[in-house]
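[1] okay, here's the prediction I keep looking at, along with the sequence it came from:
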Amino acid sequence: MDILLLLIPVTLVLLAIAGLLFGWSVRNGQYDDLDSPAQRILFDDDEHMVPKPTQNSDQNKDQNQDKHD
């Protein structure tokens, strides 16, 4: 029975901390937009991974075409 005198105040303190953290997250907009993060994976944003042709590679292509003509 003595343990209840310890567990009840500890539980109330933890509940108050959880309530404050939840209130803080709501005020900072953590729950404003729940749909966009799930749809963001569907957009194609890997253009930075595709190598861009350089001027030298264009010149090499032109030279190779001239050899074949």
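    Perfect, thanks for sending it.
[2] only C-alpha atoms from now on, for both contacts and neighbour counts.
    OK.
[3] distance check, the most centrally placed residue in the chain against residue 31.
    Against the mean C-alpha coordinate of the chain, by Cα atoms, centre = their mean, the closest residue is residue 37 at 7.4 Å. Distance of residue 37 to residue 31, computed by Cα to Cα, to the nearest Å: 11 Å.
[4] ok, now residue 56?
    50 Å.
[5] what of residue 15?
    The value you get for residue 15 to residue 31, if Cα to Cα is used, is 20 Å.
[6] those two: which is more packed in?
    A count of neighbours by other Cα atoms under 10 Å puts residue 15 above the other of residue 15 and residue 31, at 12 against 9.
[7] next one for the comparison:
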Amino acid sequence: MEVIIVLLPIAIFLAVGFLLFFIWATKTGQYDDLDTPSIRVLFEEEKNNIVHNQKKEE
């Protein structure tokens, strides 16, 4: 029974911590765009950008 006295405040503290972290993450835009990063590799680069990068390497 004494274990509940220790575990209950720890559980409440962790729950509040995760809630605050979730609120911070949503306010700073961490969950705004979840689809674009996974398909960004499929987009083709512009020709001008590729030529410009090749000149820098030489």
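    Structure's in. What do you need? What you see is a predicted model, and the numbers here were worked out from it, not measured in a lab.
[8] hmm, back to that, residue in the second structure matching the residue nearest to the centre of the first structure?
    Using TM-score structural alignment, the equivalent of residue 37 of the first structure in the second structure is residue 37.
[9] how is that match assigned, secondary-structure-wise?
    Per DSSP: H, G, I helix; E, B strand; the rest coil, the local secondary structure of residue 37 of the second structure is helix.
[10] now the helices: where do they sit in the first structure?
    Counting by DSSP state H, the first structure has helices at residues 2-27, 36-39, 55-68.
[11] for the first one, give me the average deviation versus the second structure.
    Going back to what we said before, that points to helix 2-27 of the first structure. Compared with the second structure after fitting, helix 2-27 of the first structure has a mean deviation of 0.3 Å; criterion: mean Cα distance after the TM-score superposition for the first structure.
[12] just the second one next, same as before
    If you overlay the two and look at helix 36-39 of the first structure, the average distance to its match in the second structure is 0.7 Å (mean Cα distance after the TM-score superposition for the first structure).
[13] next one: that helix to chain centre, how far?
    Taking Cα atoms, centre = their mean, to the nearest Å, one finds the center of helix 36-39 of the first structure at 10 Å from the center of the full chain.
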